[in-house]
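Chemist: No sequence on hand, only this structure:
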């Protein structure tokens, strides 16, 4: 059996399903490629460092949430890469996805994507929100509902999870309520068969994956 040579580390199962479904929708496949759900941000960062040290991979990508401090997350990743011998690390993340190659060192090619888009704080749910068509009528209502709940102090979720509340509220109002994030990528309206999400808005992310994991 050929060993896996290309690894993409993600924070959680939703990230794994969203990315898998995006690739499926674009009919993109890679050889010797694994998407690994590390089950949390700390676990993802640690798995990233361990994968580099292992010497088992030609290419290692990581997709993590920027959360509330994008620069702090970026600095953490930079520190880990510097510790492993990387020198060609940009000062700031590339808005179209970062790829780091060390031609003079025997180190794997590295790819970094900070959800949602490398230059804003946020998470996977913000990435999904970007894919909602601009003429969608329900998303603004869902946003207002969540804002009103926060304003009146009735929210049981933390403000850091506001985006999660908005996108899951929006999904709950579709023809098939409660659709998981991953399945939302390939969800179509029953009558029109139109997709509820516009994968064209994910082109920067898809292009980054293709550049990183190209055959």
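Modeler: Ah, there it is. These figures come from a predicted structure and were not determined experimentally.
Chemist: Please count neighbours and contacts with C-alpha atoms only from this point.
Modeler: Fine.
Chemist: In stretch 169-176, which residues have enough neighbours to count as buried?
Modeler: Buried positions in stretch 169-176, judged by neighbour count with 16 or more other C-alpha atoms under 10 Å: 169-171.
Chemist: ok, so of those, who is nearest residue 182?
Modeler: Nearest to residue 182 out of the buried residues of stretch 169-176 is residue 171 (C-alpha to C-alpha; 11.6 Å).
Chemist: Pasting the second one now:
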């Protein structure tokens, strides 16, 4: 078992990030687990951002006993709320409420689009936080994919997007419409599929590895776990 742990909300996130590591040839010893996995926390039984945040209460003490050396989290910003705070600020408040209890405080010197980090004087490594899709805007993994699509692939995505938008304006929830667009886009490729990680493969030639969204996420993984 690795000394490095990344916790995510769901299996799609887990599979995608593991494939990202492979495609980028990142030589990082890293376990990627869903927050509900028994090796993370037997008491968490739901795959949401709140599940990830709750799991931190179990994981952070394991930095003290040496089980883990580095911990990172990827959470979505995909929910509606009644708070006057922005979805980003509300998410950071929720994370800070847990992390501050263990003397991890947000590093205000870091640039948010390159990831958010919580530092502690007691530990050598920060806890890395990535707020999907870009640490600023509301969304989730599929929004990150949209932000990373190659220019020459956008014409097909635009057609998929137009189809979904014209399909039925009551059929999709606002929090799932980006998923419908991305999966439709994948379904109209020369090799149709329903696997998000397919777009990471070099032979698919769908994502721009030099895009800021792609490179920022890669840099965050390296900084958090290397």
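Modeler: Looks like it came in fine. Owing to the predicted nature of the structure, the values given are computational and were not obtained by experimental measurement.
Chemist: how about JSON lines for the buried residues of stretch 169-176 of the first structure, with secondary structure and distance to residue 22 of the first structure added?
Modeler: Shown next, in JSON lines, are those (DSSP: H, G, I helix; E, B strand; the rest coil; distance: C-alpha to C-alpha, whole Å):
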{"residue": "169", "secondary structure": "helix", "distance to residue 22 of the first structure": "22"}
{"residue": "170", "secondary structure": "helix", "distance to residue 22 of the first structure": "20"}
{"residue": "171", "secondary structure": "helix", "distance to residue 22 of the first structure": "17"}
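Chemist: The first structure: helices as residue ranges?
Modeler: For the first structure, the helices defined by DSSP state H occupy 13-25, 41-54, 70-83, 124-131, 138-151, 162-172, 181-184, 203-213.
Chemist: Go through the buried residues of stretch 169-176 of the first structure and name the one nearest residue 51 of the first structure.
Modeler: The nearest one, if we look at these relative to residue 51 of the first structure and count by C-alpha to C-alpha, is residue 171, at 35.2 Å.
Chemist: give the contact list for the aligned partner of residue 223 of the second structure in the first structure.
Modeler: If you follow residue 223 of the second structure across to the first structure using TM-score structural alignment, you land on residue 211. Residue 211 of the first structure makes no contacts at all, as judged by C-alpha atoms under 8 Å, 6 or more residues apart in numbering.
Chemist: Residue 196 of the second structure now?
Modeler: Contacts of residue 196 of the second structure by C-alpha under 8 Å, 6+ apart are 12, 16, 183, 186.
Chemist: Return the distance of the residue nearest the centre of the second structure relative to residue 17 of the second structure.
Modeler: Compute the mean C-alpha point of the second structure, and by C-alpha atoms, centre = their mean the closest residue is residue 74, 3.8 Å away. According to C-alpha to C-alpha, to the nearest Å, residue 74 of the second structure and residue 17 of the second structure sit 10 Å apart.
Chemist: what about residue 122 of the second structure, distance to residue 137 of the second structure?
Modeler: From residue 122 of the second structure to residue 137 of the second structure the distance is 32 Å (C-alpha to C-alpha).
Chemist: The two: who's more crowded?
Modeler: Shown here are residue 122 of the second structure and residue 137; by other C-alpha atoms under 10 Å, residue 137 has more neighbours (16 against 10).
Chemist: Tell me which residue of the first structure matches up with the more buried one.
Modeler: Checking TM-score structural alignment: residue 137 of the second structure goes with residue 120.
Chemist: That match against residue 70, yeah?
Modeler: Yes. In this structure, residue 120 of the first structure is within contact of residue 70 by C-alpha atoms under 8 Å, at 6.7 Å.
Chemist: joint contacts of these two?
Modeler: By C-alpha under 8 Å, 6+ apart, no residue touches both residue 120 of the first structure and residue 70.
Chemist: what's the matching residue for residue 26 of the first structure over in the second structure?
Modeler: So residue 26 of the first structure corresponds to residue 24, using TM-score structural alignment.
Chemist: if I pick residue 216 of the second structure, what's in contact with it?
Modeler: 113-115.
Chemist: would you list those residues in a markdown table and tack on distance to residue 205 of the second structure and neighbour count?
Modeler: Converted to a markdown table, these look like this (distance: C-alpha to C-alpha, whole Å; neighbours: other C-alpha atoms under 10 Å):
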| residue | distance to residue 205 of the second structure | neighbour count |
| --- | --- | --- |
| 113 | 25 | 17 |
| 114 | 24 | 21 |
| 115 | 26 | 24 |
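Chemist: Return the member of those nearest to residue 163 of the second structure.
Modeler: Using C-alpha to C-alpha, the contacts of residue 216 of the second structure come closest to residue 163 of the second structure at residue 113, 30.9 Å.
Chemist: Correct me if wrong: that closest one contacts residue 135.
Modeler: Yes. Counting by C-alpha under 8 Å, residue 135 is a contact partner of residue 113 of the second structure at 5.6 Å.
Chemist: Now which residue in the first structure aligns to residue 52 of the second structure?
Modeler: So, by TM-score structural alignment, residue 52 of the second structure is matched to residue 44.
Chemist: was I right about that match contacting residue 8?
Modeler: No. With contact defined as C-alpha under 8 Å, residue 44 of the first structure does not count as touching residue 8 (10.2 Å).
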